[in-house]
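# please find the sequence and the predicted model below.
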Amino acid sequence: MKFLAAAVSTLALATGVLAQSAYIEKPADGDSVTAGSSLVIDVVRPNTISSSQEVGIAIGISSCTSKACLPANSTLGTLLYNGRFTPQYDEDQAATGQYQPHQNITVQIPGDFTKGTAQINFAHFFLLGASLSPYIETSEVNVTVN
């Protein structure tokens, strides 16, 4: 019976964590970006049902032109950003259409980056709950580099 209670608690916590996952909203999957130019990446952190503390994020880019890209939990590729993550609500949410806390991060796509299919990789590190359990989540967005 104790095993069942522990399993249910673990499943509930994991479900809560997944429901709170931060993600890259822009650029969207399939968008084009330009080598040698700056790019605004909009990272959304949905409302949380549990207390959490942000630690930071890292964003990278990998070329997928000559071989399939690895998932972000294996590599971030060329690092574009590594630092603080302080998502905020927009003051005028109706005007921006953004109703979740988010942060715009401007990065520079290297000028010599391989043109073609690429993947923007994202890693998010945060502490969850009263016990401040550490979590790392990752995700990817597929783009085309021009």
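Yes, it's here. Small disclaimer: the values here were computed from a predicted structure and weren't measured.

# all contacts plus neighbour counts: C-alpha atoms, from now on.
Will do.

# and the helices in the protein?
Along the chain, the segments classed as helices by DSSP state H run 2-19, 93-96.

# what segments of this structure are strands?
Per DSSP state E, the chain carries strands over the ranges 23-26, 32-33, 38-44, 52-63, 78-83, 102-108, 116-128, 133-145.

# could you dump those strands to CSV with distance to Thr96 and mean neighbour count?
As requested, these are exported to CSV (distance: least, CA to CA, whole Å; neighbours: other CA atoms under 10 Å):
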stretch, distance to Thr96, mean neighbour count
strand 23-26, 13, 18
strand 32-33, 22, 17
strand 38-44, 12, 17
strand 52-63, 23, 20
strand 78-83, 24, 15
strand 102-108, 12, 17
strand 116-128, 23, 21
strand 133-145, 22, 18
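
# for comparison:
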Amino acid sequence: MKAFFALVALAAGAAAQTASFLIPQPGATIAPGSTVTVQVHQDESTSDDVQLGIAIGLATCFSGTCANYDPAQDGMGTILYSGPFNPQFNSSDPEAGLQESFTLTFPGSTGPSVLSIAQMQAVGVNKIPTFNVVDVVIEMSD
């Protein structure tokens, strides 16, 4: 029983340390072919965590809606960035917490789309690997 509670505590701690989008916000409109600065926020950790990297992808929802689109099952589409993730505090925006900005060029497709992050990190004293996927629905339009 102790092992069960330890696993639940570890899972809760890992889930609380996920990355999310500061910019763009849900429903934002981005012009196809444009270069946009994307800001990724990282929740502060109460335990030791090591960022292993992230990927940022863009998938067009061809059905006209992204309501049932799940990047963890349906794919991330076009990968706009993959590599290191090293979020830091920004002294000009301390309320935003840990964050990192990425300048990305968005492809030429139009319509509702899902911008997603796949994040890999090692959490806690034992460096338990965790994998998180989060997304935001945006509109690709001129």
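Sure thing, it's come through. Only a predicted model underlies this, so the values are computations on that prediction, with no experimental measurement involved.

# show me what Ser51 of structure 1 lines up with in structure 2.
The equivalent of Ser51 of structure 1 in structure 2 is Asp48 (alignment by TM-score structural alignment).

# spit out the contact partners of that match.
123-125, 127 (CA atoms under 8 Å, 6 or more residues apart in numbering).

# ok, now Val55 of structure 1?
So Val55 of structure 1 contacts 84-85, 124-127 (CA under 8 Å, 6+ apart).

# same check on Met76 of structure 2?
56-59, 115-116.

# how about Val125 of structure 2?
47-48.

# what do we get in structure 1 for it?
Correspondence of Val125 of structure 2 to structure 1, assessed by TM-score structural alignment: Ala130.

# and what of Cys61 of structure 2?
Matched by TM-score structural alignment, Cys61 of structure 2 corresponds to Cys64 in structure 1.

# surely its match and Ile120 touch.
No - between Cys64 of structure 1 and Ile120 there is no contact under CA atoms under 8 Å: 10.4 Å.

# any chance of the contacts of Met76 of structure 2 in JSON lines with distance to Val137 of structure 2 as columns?
JSON lines is the format used below for those (distance: CA to CA, whole Å):
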{"residue": "Ile56", "distance to Val137 of structure 2": "13"}
{"residue": "Gly57", "distance to Val137 of structure 2": "12"}
{"residue": "Leu58", "distance to Val137 of structure 2": "10"}
{"residue": "Ala59", "distance to Val137 of structure 2": "10"}
{"residue": "Leu115", "distance to Val137 of structure 2": "6"}
{"residue": "Ser116", "distance to Val137 of structure 2": "9"}
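
# quick check: the farthest pair among these?
Ile56 and Ala59 (10.3 Å; CA to CA).

# quick check: neighbours shared by those two?
With CA under 8 Å, 6+ apart, Ile56 of structure 2 and Ala59 have common neighbours 76, 115.

# how close does the residue nearest to Asn146 of structure 1 when sequence neighbours are not counted sit to Val107 of structure 1?
Excluding the flanking residues, the one nearest Asn146 of structure 1 by CA to CA, 6 or more residues apart in numbering is Thr34, at 4.8 Å. Using CA to CA, to the nearest Å, we find Thr34 of structure 1 at a distance of 12 Å from Val107 of structure 1.

# Thr117 of structure 1 too?
Taking CA to CA, one finds Thr117 of structure 1 at 18 Å from Val107 of structure 1.

# still on that earlier bit, out of the strands of structure 1, nearest to Asp92 of structure 1?
Closest to Asp92 of structure 1 of the strands of structure 1 is strand 102-108 (CA to CA; 13.2 Å).

# give the aligned range of that closest one in structure 2.
Under TM-score structural alignment, the match for strand 102-108 of structure 1 is residues 99-105.
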